[in-house]
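# Make a model of this:
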Amino acid sequence: MLNEIQYLISLDRPPFEKGKIIILKRSNGYETHWSYVSGEEESLETLYSGPELERAWLAAEATRQARCRDGFRLQTPHITFYLSAIPKPFLTVRKLECFCSKHHDANLFQELREWRRTASNAAKVPPYFIGTDRLLSIIAALVPQKEEELLQIPGIGQTKLDSYGQEILKITNKYPQIYSFPLDWIQRKVSEEELATWLLEDKIKREERHQVRMKQELEEKRQMLEAIEDQISIGNILDKMSLTMVQFLKRIRELSRDGYDVLPYLQQEVERIKEKDQIVDLVSSLGNERLKPIFEKLYGSMEELPRDEKGEKYNHIRLVCTYLQIQSAA
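Predicted coordinates for the structure are as follows:
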């Protein structure tokens, strides 16, 4: 039974050949088809049929690339559809992202990613707070050499320039600058067809990454359920699965929402925390939206405390808060 069309694009090859790549969602899985029309001749080729959406997308993308190499071109409705969703003020930014994704220096991009990892650890913020992969790709393509060039890059304002500008320039100054500033040439360099195709490819890649993440999360949940059943301590689970406490507790809350009884295991782990009663009382009076007030009431500011020890105490508070949340929802 056909539930919906997941994906459809039309291609043509003058003077009279036309084709469509289609992904269908059915009750038992997915199908990818290539529909071809030449004159009065019409054929339908099944490229994939099975339970995995990821493989259906891969079959569609491989076919699109192969047909374009054979001279087929995406039809205008495809371009109009993908560009219509972009507000005009952002069209230049999307063209810039498109160009830089294809022309960045791979070595510089990797060096920027390594710098970002160090900077995010030092600032105790997620890496994307420092800069997304897309922003690093733009920097690695345009290779700014001075502050005024950095400020022309979307995503870098004065605050980010003040915080990280000199560190970024210290890296980019080691590489040659191929493309010029200002960046008004981008509008002419990237055609609407190229942009629309890139947006479609980016959508497929994001869907593939989403599918990979879903599989990883399912595997993590399976491992966690086995570990909980075997009464393995949280510390050992974190080491075995290479998780942080925040990631572990997120998975625990998901398991609880899915109907798994994780309370007995959490209660057992909470009982090992000697300050658990004080934490419970403070959560009752202060709430659990912010952990710092609870921490300071328990331990003071403790600015001189080693990072690992401070992190462990915060994790105790996180664990108790999660236990109380799940308990109240039960």
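
# Every contact and neighbour count from this point should use C-alpha atoms.
OK.

# now for the helix or strand containing residue 122, which elements pack on it?
Counting by DSSP states H and E, the element that carries residue 122 is helix 106-123. Helices and strands touching helix 106-123, by 3 or more CA pairs under 8 Å, 6 or more residues apart in numbering; DSSP states H and E, are helix 127-130, helix 133-142, helix 158-172.

# how far is the first one from where the chain is centred?
Computed by CA atoms, centre = their mean, to the nearest Å, the chain-centroid distance of helix 127-130 equals 12 Å.

# Can you mark which positions in that helix are buried?
By neighbour count with 16 or more other CA atoms under 10 Å, helix 127-130 contains the buried residues 127, 130.

# Next: stretch 140-147.
By neighbour count on 16+ other CA under 10 Å, the buried set for stretch 140-147 is 140-145.

# now, among the residues you listed, which is nearest to residue 279?
When those are ranked by distance to residue 279 (CA to CA), residue 140 comes first, at 47.0 Å.

# What residues does that closest one make contact with?
By CA atoms under 8 Å, 6 or more residues apart in numbering, the residues touching residue 140 are 100, 104-106, 108-109, 112, 172.

# Next, the structure of the following sequence, for comparison with the previous one:
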Amino acid sequence: MQIVFMNRLSRMSGADQEGLAQLWIGEEEGTWRLGWRDFSGSEETGDSLWYEGGSWNEMLCVYRHELAVKMGDGYRPLIDGAFHDEDSQSGSRNQEQLKLQYFSEQHGNESVYEELCSWRRGKASIERKAPYILASNRLLRMLSAFLPRTLEELLQIPGVGEGKASQYGEDWLGITSAAEREHSFPLGWVHEAVDEEHFVSWQYKQKELKYKKQLERLRLRRVLLQGIEEGLGIEQLKAASGVSRREVLEAVEELEKDGYSVEKLIALELAEVSSSEQAGVWTAYELMGDTFLKPVLFKAYGEGFSPAEGLDVYYERLRLIRIRYRRGQSAKLEGATNL
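Coordinates of the predicted model:
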């Protein structure tokens, strides 16, 4: 086996005892291997194989996730840039914002946070928008921790721009201003209030979660592509992947966007749906657009449509037909561009 990458890491494990480890990537006849080796002084105390397979992308996801776990545990690499990705947390402004996020997760006012979440649910229902579009959990956490009382203070919270402030600022301030606070604005004091070592470990925990999601997504895609090729339906793909039918459909939509063929699955799932019903949905997309499913549903099936079997099966049909519709629109656009 040819070693193509190696890095040494160290960790202070108490009483001035330094723990050492080695991370390596090797390749042999198209098979990638990723491993971790622990040392105690000059003696090896453990060796574990993290990955063995033919996918460079999957191996790289495993590498980043497992390395983030180790660095969250206190290991630090001899060679910087150990993650080999485009994500950089070295910018001073980015570091300041991350520290505000970290502090808010440790010191948020839970009752204020719950009140903000309640506001978001109600507002999202009124505006018919997904709650995260109004405000992310991260933003609500920061609002609950720093408790701005004025528009000027509100605009110092990362994620709040002039647009969000004008739309929802009055509502937010009505909630945050009512709570007592022990700190002041501006928020430069947060830098000194944060324990640096705990903050660094928290950063690696964020990386761990990020790379875990990437790895799960990559493995899900592999299972779905193999299943679609074998002629499996959504219910079978759900069983094979261990995710919900909705998550299967969302991943299938991503596969289509990335250029993979999912037509075999669509044809299988829509085989029992009449051509007239499919044509009605297609027309509804032409009239209502393809961004939101609810208006298309009622346009295709009628206002107040409420079948005894529930709406889930119809929303699945809409999503599958939307894949075809978007594919057709892209083909038209490409054809027009080539004229």
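
# follow-up on the earlier one: and the helix holding residue 122 of the first structure against the second structure, how far off on average?
Superposed on the second structure, helix 106-123 of the first structure shows a mean distance of 4.1 Å to its aligned residues (mean CA distance after the TM-score superposition for the first structure).

# any chance of the contacts of residue 140 of the first structure in CSV, with distance to residue 292 of the first structure too?
As requested, these are arranged in CSV below (distance: CA to CA, whole Å):
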residue, distance to residue 292 of the first structure
100, 41
104, 41
105, 42
106, 40
108, 38
109, 36
112, 32
172, 38
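
# Buried ones among these?
Buried among the contacts of residue 140 of the first structure (16+ other CA under 10 Å): 100, 104-105, 108-109, 112, 172.

# ok so, going back, now the helix holding residue 122 of the first structure against helix 158-172, angle please.
130 degrees (axes from the mean of the first three to the mean of the last three CA atoms, to 10 degrees).

# any idea of the angle helix 106-123 of the first structure forms with helix 133-142?
Using the same axes, to 10 degrees, helix 106-123 of the first structure lies at 130 degrees relative to helix 133-142.

# to the chain's geometric centre, what's the distance from helix 106-123 of the first structure?
Distance, centroid of helix 106-123 of the first structure to centroid of chain: 17 Å (CA atoms, centre = their mean).

# which other residues reach that helix?
For helix 106-123 of the first structure, using CA under 8 Å, 6+ apart, the contacting residues are 126-127, 129-131, 133, 136-137, 139-140, 168, 171-172, 175.

# Same check on stretch 150-158 of the first structure?
Applying CA under 8 Å, 6+ apart, the set of residues contacting stretch 150-158 of the first structure from outside is 93, 135, 138-139, 144, 161, 165, 182-183.

# how long is it end to end?
Using CA to CA, to the nearest Å, one end of stretch 150-158 of the first structure lies 10 Å from the other.

# what range in the second structure does that stretch sit on?
Aligning stretch 150-158 of the first structure against the second structure (TM-score structural alignment) gives residues 154-162.

# Give me the distance between residue 212 of the first structure and residue 53 of the first structure.
With distances taken as CA to CA, residue 212 of the first structure is found 11 Å from residue 53 of the first structure.

# Mind picking the one among the contacts of helix 106-123 of the first structure that's closest to residue 246 of the first structure?
Of all those, residue 246 of the first structure sits closest to residue 126, with 12.3 Å by CA to CA.

# Report how many residues lie close to the closest residue to that closest one other than its chain neighbours.
Once flanking residues are discounted, residue 126 of the first structure sits nearest to residue 120: 5.9 Å by CA to CA, 6 or more residues apart in numbering. Residues lying near residue 120 of the first structure (other CA atoms under 10 Å) number 16.

# any idea which element whatever residue of the first structure lines up with residue 192 of the second structure lies in?
Matched by TM-score structural alignment, residue 192 of the second structure corresponds to residue 188 in the first structure. Residue 188 of the first structure belongs to helix 186-189 when elements are defined using DSSP H and E.

# Against which helices or strands is the helix or strand that that helix is followed by packed?
Next in sequence after helix 186-189 of the first structure, counting helices and strands by DSSP H and E, comes helix 192-229. On a contact count with 3+ CA pairs under 8 Å, 6+ apart, helix 192-229 of the first structure meets helix 53-69, helix 76-84, helix 88-103, helix 234-241.

# Output these in TSV, with distance to residue 205 of the first structure appended to each entry.
As requested, those are exported to TSV (distance: least, CA to CA, whole Å):
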stretch	distance to residue 205 of the first structure
helix 53-69	9
helix 76-84	16
helix 88-103	13
helix 234-241	26
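
# Indicate which one of the ones you listed is closest to residue 10 of the first structure.
If we rank these by CA to CA, the stretch that ends up nearest is helix 76-84, at 7.2 Å.

# Contacts for the closest one next, please.
Here helix 76-84 of the first structure makes contact (CA under 8 Å, 6+ apart) with 9-10, 192-193, 196-197, 199-200.
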